[in-house]
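Student: pasting the sequence and the predicted coordinates here, then a few questions.
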Amino acid sequence: MAASPLSDHDKRKQISVRGIAQVENVAGVKKTFNRHLHYTLVKDRNVATPRDYFFALAYTVRDHLVGRWIRTQQYYYEKDPKRIYYLSLEYYMGRSLSNTMINLGIQSECDEAMYQLGLDIEELEDIEEDAGLGNGGLGRLAACFLDSMATLGLAAYGYGIRYEYGIFAQKIKDGAQIEEPDDWLRFGNAWEKARPEYMLPVNFYGRVIQTEQGAKWVDTQKCLAMPYDVPIPGYRNNTCNTMRLWSAKSQLQFDLKFFNDGEYVQAVLDRNHAENITRVLYPNDNFFEGKELRLKQEYFMVAATLQDIIRRFKSSRFGCRDPVRTSFDTFPDKVAIQLNDTHPSMAIPELMRIFLDIEGLTWEKAWDITVRSCAYTNHTVLPEALERWPVSLLENLLPRHLQIIYEINAKFMDVVAKKWPDNFDRMRRMSMVEEEGEKRINMAHLSIVGAHAVNGVAALHSEILKASLFKDFYELWPERFQNKTNGITPRRWLLLCNPTLSDVIAERIGDSWISHLEDLRQLEPLVLNDMFVREVMTAKQENKMKLAELLKKDYNININTSSLFDVQVKRIHEYKRQLMNCLHMIVMYNRIKKNPNHPFVARTVMIGGKAAPGYHTAKDIIRLICAVARVVNNDPIVGDKLKVVYLENYRVSLAEKVIPASDLSEQISLAGTEASGTGNMKFMLNGALTIGTLDGANVEMREEMGPENIFIFGMNIDDVDELHKKNYNPMDYYNSNPELKLCLDQIRGGYFSPNDPCSFHNLVDTVLYNDRFCLMADFAAYVKCQERVSEVYANPMAWARMCIMNIAASGKFSSDRTITEYAREIWGVEPNDVKLPAPNEVKGDKTTQLPSTFE
């Protein structure tokens, strides 16, 4: 008799890396679950909704966190290690339930408990709202870093903003992007703990007066910053760090003039002005928008955070015993502040203001402490993305800080003049104050001058910073410049999102790779083991079938699961060249139409990502892809040889489904424009092959896996420079490449938009007459490389072996490795593998040892 197929639940129970559920633990989970359903949610099983069940499970899991969370803060208070403060305006956390269960090692018992209660844990997991407090790579990197810092036992804190509305929800309506607000807090957030008792004041506007004690910032408008704490568990080490997000609240007092006018109702309504500061995340990725509200957000986060950092420094266990700690001499030994891009760069003048105006330090002392405490990470070389705040705006909003910036710049100009006397052009280039046109402050220059370390996020990117963008500063301070290649957490991006592949790997080499990703190198010899190769192929096929089911349900499109899943998911931007991918779709479509009987390796091309609401070219690219999809998917001659899918509302939780199912990862930015990329690493770790340019981290990926295991095409950075020197003319490529010409003529002629033939004229004109990112120059090489991709995919065993070599070479791209380098080379701390005692191992009640505030 044939064995019955395993249910999804049984498959999950079998997965070795999650362990076996203990009976008594399952009983405990069920009991706590029912208790939360009854006492926290005030429901019984007769009226409870699936969302109630999700919250009951989330609170049950959080209960397992709380003891570890408090114990970790006690441990830091007792040991007084150097604290790491990661300042970021964005944290793209996604969902927390699965990740928390995995890091605590309780997924098996939770799964079994839900099964015994007649609930499907995967359905409950899907109810959780994504915490989308970020735009893309920068915010998701911050989330990975928090996971790694906790796993490596670092006393680290993530500080940011609790946006009421995160990155917008994207709807595709009639082939165009529509933005809808992301009301992610509508049903509450199971993971946060509000701390209203620790609210802090933040000042804006006002004026500066000179007193005998020095400058004083007066007549300011105050608002309050209320902290919300979110636990960040490390992987099975009982460490639980904190992400503290600030929410703006109106100050408690009314403006008395309203009462004199009898305008009580208006006084209450006007409280919204302050609270609007943290209302919504700015949805621009790699584009600077100089709005007052954005500057308010940046300063609000920085001002609240620095007060908190200094409070913690002063109230440490040794602060009251050791008179040295009441001074700031040891501040850089106990505090490391990492600026995630220039968004938190107001930390530099704010720290100076605190030291000068409040703590009474001399300028020299204050500056020395500030520089030794702060470090700056640069994330982009695109000129339109660099922050340059108008002086008029700073003068109005933060007058004292503008004075301090001017003083910093004046002293810095003295340093430059001393090194290069009479070189006024160099002084102009290096000044923080830009005089041409509207007077502005260059925040990247401020960040470099005010930090002891400056790093790029991939080897190529860091070299570009030294060779061009910050060349003058590198010549002045070469010792400040470092590289820290980005990474991803293997917990979320393999163990959580790809349990089938995780199990295949764990059965062969054990599970040490979960926290030591370099151990995946042990897979290299298995590339010659046909049985293992087939197991990897089976895992991929299962993931493809799952994704195909999802696409059928969401888009009513039938996907050929034996086709090559060709995927490009990232923010829509001209430099990422989704348009080049779209032109290749049209080339494939035209080839099938021309020779329907010619052998063709079937493809399903998926593109996903959001365009900034005001970025019209990016929105046109989305419209074109959707228009091409309509034609391709409804052409009976094409059939299932080629399908095009636009993945609506791409986000972390969708990435967790798409990436494990992908065969080909498109990383096709123009060389020298993508700082690093982290999506490329996620695909590599999950056994997708990369087609890409020698840009960002692709360069290092190729070094790790060998050039034979990646599809590289197009110009390198030197070729791009050479092309621009020759006065690049896109029309030369249009006239010399018949397939490319046909594509663009079809788009311009309305072939894909018969109801509005002029719909894409602007897009075609951009490519032909203002091709900033050299799409036309790389196109022929791209198509040729795609032909090679199809040839290799036609040999499944050869393709699978390349996939295994990709997985085996992924070790370098763990965020654990990245954070270890930051810790040793920038923050001056050493990661550790200390496993704190679990809460039930702690003898006696130690909660009384905590200081008066939660750490």
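Tutor: Ah, there it is.

Student: contacts and neighbour counts: CA atoms only from here.
Tutor: OK.

Student: look up how far V208 lies from Q403.
Tutor: Applying CA to CA, to the nearest Å, the value for Q403 to V208 is 9 Å.

Student: tell me, what's touching these two both at once?
Tutor: Contact criterion CA atoms under 8 Å, 6 or more residues apart in numbering; residues shared by Q403 and V208: none found.

Student: on the three-state scheme, A215 is what?
Tutor: strand (DSSP: H, G, I helix; E, B strand; the rest coil).

Student: burial of it, as a residue count?
Tutor: 16 (other CA atoms under 10 Å).

Student: ok, it - contacts?
Tutor: V208, I209, D357.

Student: part of a strand, is the first one?
Tutor: Yes. The assignment for V208, made by three-state DSSP, places it in a strand.

Student: quick one: the residue most central in space within the chain from M199, how far?
Tutor: By CA atoms, centre = their mean, the chain has its centre lying nearest to R140, at 1.6 Å. Relative to M199, R140 is positioned 27 Å away (CA to CA).

Student: and if you look at V230?
Tutor: For V230, the distance to M199 (CA to CA) stands at 16 Å.

Student: what do you get for F760?
Tutor: 51 Å.

Student: go on, F328?
Tutor: 24 Å.

Student: just checking, what packs against the host helix or strand of V767?
Tutor: Assigned by DSSP states H and E, V767 belongs to helix 761-769. When contacts are defined as 3 or more CA pairs under 8 Å, 6 or more residues apart in numbering; DSSP states H and E, helix 761-769 packs onto helix 616-633, helix 730-736, helix 738-749.

Student: mind listing what's buried along it?
Tutor: For helix 761-769, the neighbour count (16 or more other CA atoms under 10 Å) marks L763, V767, L768 as buried.

Student: take a look at this one as well, against the first:
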Amino acid sequence: MSTTQRTRLQSAFKSALAAELAQAPLDRDSALRAAATACRSVLAERWAKTQAQDAKRGAKAKTRRVHYLSMEFLMGRALHNALAALGLTDTLAEALAPLGLQLADVLEREPDAALGNGGLGRLAACFLDSFAELGLPSFGYGLRYQFGMFAQGITEGRQVERPDDWLRLGTPWEQPRPECRYTVRFGGRVVVEGGQRRWVGGEEVVAQAFDFIVPAHHSERVSTLRQWQASSVKPIDFEAFCRGDYEGANRHRVAAEALNWVLYPDDSTDAGRELRLKQEAFLVSASLQDLIARHLREFGSLQGLGRANAIHLNDTHPALAPAELMRLLLDEHGLSWDEAWAITRQAVSYTNHTLMPEALETWPLRMFEALLPRHLEIIYEINQRFLDGVKAQLPGDTALLRRVSLIDEGPEHGGGERRVRMAALAVVASHRVNGVAQLHSDLCVQTIFADYARLFPQRFHNVTNGVTPRRWLMQANPGFSALLDETLGEGWRTDLGELAKLKKKAGQAKLQKAFLAVKQANKDKLAARIRQELGLVVNPTSLFDVQIKRIHEYKRQLLNILHVIARYQAIVANPQADWVPRTVVIAGKAASAYHMAKLIIQLAHDVARVVNSDPRVGDKLKLAFLPNYGVSLAETIIPAADLSEQISTAGTEASGTGNMKFALNGACTIGTWDGANIEMAQHMGVDEMFVFGLRTEAVEKIKALGYDPRLYVEENRQLKAVIDALGDGSFANGDTQRYRAIVDKLLQVDNYLLMADFADYVATQGRVDEAFRDRAAWAERALKNVAGMGWFSSDRTIAEYVERVWSVDSLA
């Protein structure tokens, strides 16, 4: 940006800011709204220019417009990102100073947009950032959740869920698109009119678009997150209202609006499962109607729709897209089956994010038939044509036909009811399917998708995840970013690969000292946050050992807690030993219906209560569970971490992106040989990571031979003492039953092999202690970690998607 452009932008911003502040009493909230509104006016101009440029790209363009469908987009706070992208951070700080306001205080007033929960949503947000940075014609499509997943509170050590009412004061970042409205249908029936099958009747809702604009940092391009808000077609039932039946008059409105209330409604009930399926169908239908309408405006006909547009499914949640696209092309636009299927196969691609069978969604046929009868017909037809092709390719293999069918026949083969397999639909309809780390992609084709990989060997590939350095380094860690500028120059800001130059400099004493000073400042900030939120005083010079992610058994927060107990017991037994002080930080939400995950959270709090209050321990060990984990909290925690816990059972974590953010910010990693940990170790040097535990092949072998976790407990005195303490009520005020479910599961089942990995985990934590004693050597190791992280930019990830999946050339 030229000096003249910057001056003009600053002047326009100041004028808009003054106009906004003139309309409201001055405080941090009004300053936040004023700054956001002023930024949005600039971004709106950039949005219009971006859309105009993309509309002119023409039918022969090599780059297709990408439509990224995801149930989650965990965007975090928007003002800081917008200010940084527009170069207005100092301008706003200067404008606020005479008003007696600090920029940091104003930024803190913005709530996180509650549009996601975990890594899936944070990845999607990183991708939007890279779409803008790389100038990729694109739309992200999601739902406008009013209350997010939930706001996590802690009462007597237990998780409690409350609505995350982030929209209660509105949000200045949304741009309503009143002209962008589509009707979505549920229920009803299929009729034949003039030889054409039509879906009629049932419940109709309107999808209204709201846009969230994501700016590039090194150009005037922006990307768009288009969120759908549901409302009823009919305002009220006036006859019911006149009868005095006010509840009945409004019932259909409530049913429509419920689609946007909560991310991932509790699916332990039929009502919850039905709402979740309706949410997914609502997202898919509105998004694809929008895509088709835009394509017709730009090109005039549906010819070439698949070559001009890519539709990407972020996990199985939007896997209904192929059936809905077929319905729209067949029923609404009169294409033949072959024409519609050719377009669908060109357009659709799918990223799988998990090997967990429970996450590969299936839906009962009865529910599908009740809510989406026309889609079920289309899925039957897709399945029949697909199976006919399989029969022709591999005649006589009836077992294969059963395994690859889009319909799980249930009662004839293992009980249960017949179900639609959504991951299978996504694979069959997509021209490209990928995993998100090399090990995960390899396991996909060896396990859950083995039969499909045999049928379509060229369809499967890997694209390892990445994270945006704009939010997860430049914004989250300005002190370290400034140090990188001083050490490397500013080239790393546009090409993260420049970080590789740090490797040769990592041994410099001056750089190590400066790095440790930046890290200490970040640790001081986190220590203050812990004291403010928990009333817990921690030693800011201790080793900050951090695990922040969704609470789930396979992510093994429980293994982390078992180590805390073991360390606590060892300290109590020998308090005078030369212990390396350690502060263990855990954060994450458990799904509301996930009893075991919630019990793990309760255990963490009970262990923290005992450990943190024991005078024999002092500041040698502290455990802090920070509630309501989200993007903004992560931006405080990650730059402060010394040690990153990435300890999933080998073969269960698809990729991880938290591991990348920690390493990028100078944390060393203790981790299993799993997910993207493997590629990180290969890039930074395997010896620079604290690797422990069984590898995937050993996990499979030990399970095949008949795993007995009790043997590991009987052979390890330290582990036995930990399990005994869980069972005898030592951390439950003498209640021997509180954690009986955890003890029983560990001793009898232990699906995720905590008992098998415990000894190596504890031994490796000992190696961490010894390494941390030598602060210069630790700093050198951490800097080498950072040097290896250039490849893990989401810009590289998106460039690979463009080359292999989203370009016209990828269709050849």
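Tutor: That came through, no problem. Bear in mind that the values here come from a model prediction, so they are computed numbers and not experimental data.

Student: just give the TM-score of the two.
Tutor: After superposition, the two chains reach a TM-score (TM-score structural alignment, normalised by the length of structure 2) of 0.96; 801 aligned residues with a CA RMSD of 2.2 Å.

Student: one step back: I'd like to know which of the contacts of A215 of structure 1 are buried.
Tutor: Counted by 16+ other CA under 10 Å, the contacts of A215 of structure 1 give V208, D357 as buried.

Student: so E830 of structure 1 versus V17 of structure 1, what's the distance?
Tutor: Distance from E830 of structure 1 to V17 of structure 1, counting by CA to CA: 28 Å.

Student: who's more crowded, the two?
Tutor: Neighbour totals were compared for E830 of structure 1 and V17, and V17 leads with 21 against 15 (other CA under 10 Å).

Student: does the more buried one touch R508 like I think?
Tutor: No. Using CA atoms under 8 Å as the test, V17 of structure 1 is too far from R508 to be in contact (11.6 Å).

Student: stretch 725-736 of structure 1 corresponds to what range in structure 2?
Tutor: Using TM-score structural alignment, the residues of structure 2 aligned to stretch 725-736 of structure 1 are 704-715.

Student: chain center to that stretch, what's the gap?
Tutor: Counting by CA atoms, centre = their mean, to the nearest Å, stretch 704-715 of structure 2 is centred 34 Å from the centre of its parent chain.

Student: end to end, how far does that stretch reach?
Tutor: From its first residue to its last, stretch 704-715 of structure 2 covers 21 Å (CA to CA).

Student: run through who's touching that stretch.
Tutor: Counting by CA under 8 Å, 6+ apart, L719, K720, L746, L747, Q748, V749, D750, L753, M755, A756 sit against stretch 704-715 of structure 2.

Student: give the burial count for the second one, as a bare number.
Tutor: Pointing back at K720 of structure 2 there. K720 of structure 2, neighbours per other CA under 10 Å, totals 16.

Student: quickly note the distance from the nearest residue to it once chain neighbours are set aside to D408 of structure 2.
Tutor: Excluding the flanking residues, the one nearest K720 of structure 2 by CA to CA, 6 or more residues apart in numbering is V713, at 5.2 Å. Using CA to CA, one gets 40 Å for the distance from V713 of structure 2 to D408 of structure 2.

Student: and what of S232 of structure 2?
Tutor: As judged by CA to CA, S232 of structure 2 and D408 of structure 2 stand 34 Å apart.

Student: correct me if wrong, but K249 of structure 1 is in a strand.
Tutor: Yes. Per three-state DSSP, K249 of structure 1 lies within a strand segment.

Student: that one -> structure 2?
Tutor: Using TM-score structural alignment, K249 of structure 1 sits opposite S231 in structure 2.

Student: if we go by neighbour counts, what in the helix or strand that the helix holding V767 of structure 1 is followed by is buried?
Tutor: Sequence-wise, the next helix or strand downstream of helix 761-769 of structure 1 (DSSP H and E) is helix 775-793. Within helix 775-793 of structure 1, the residues that count as buried by 16+ other CA under 10 Å are 775-780, 782-783, 785-786, 789, 792-793.

Student: looking at those, which is nearest R534 of structure 1?
Tutor: Within those, the smallest distance to R534 of structure 1 is 14.7 Å, found for Y793 (CA to CA).

Student: ok, the closest one - contacts?
Tutor: Going by CA under 8 Å, 6+ apart, the list of residues near Y793 of structure 1 reads L564, V601, W799.
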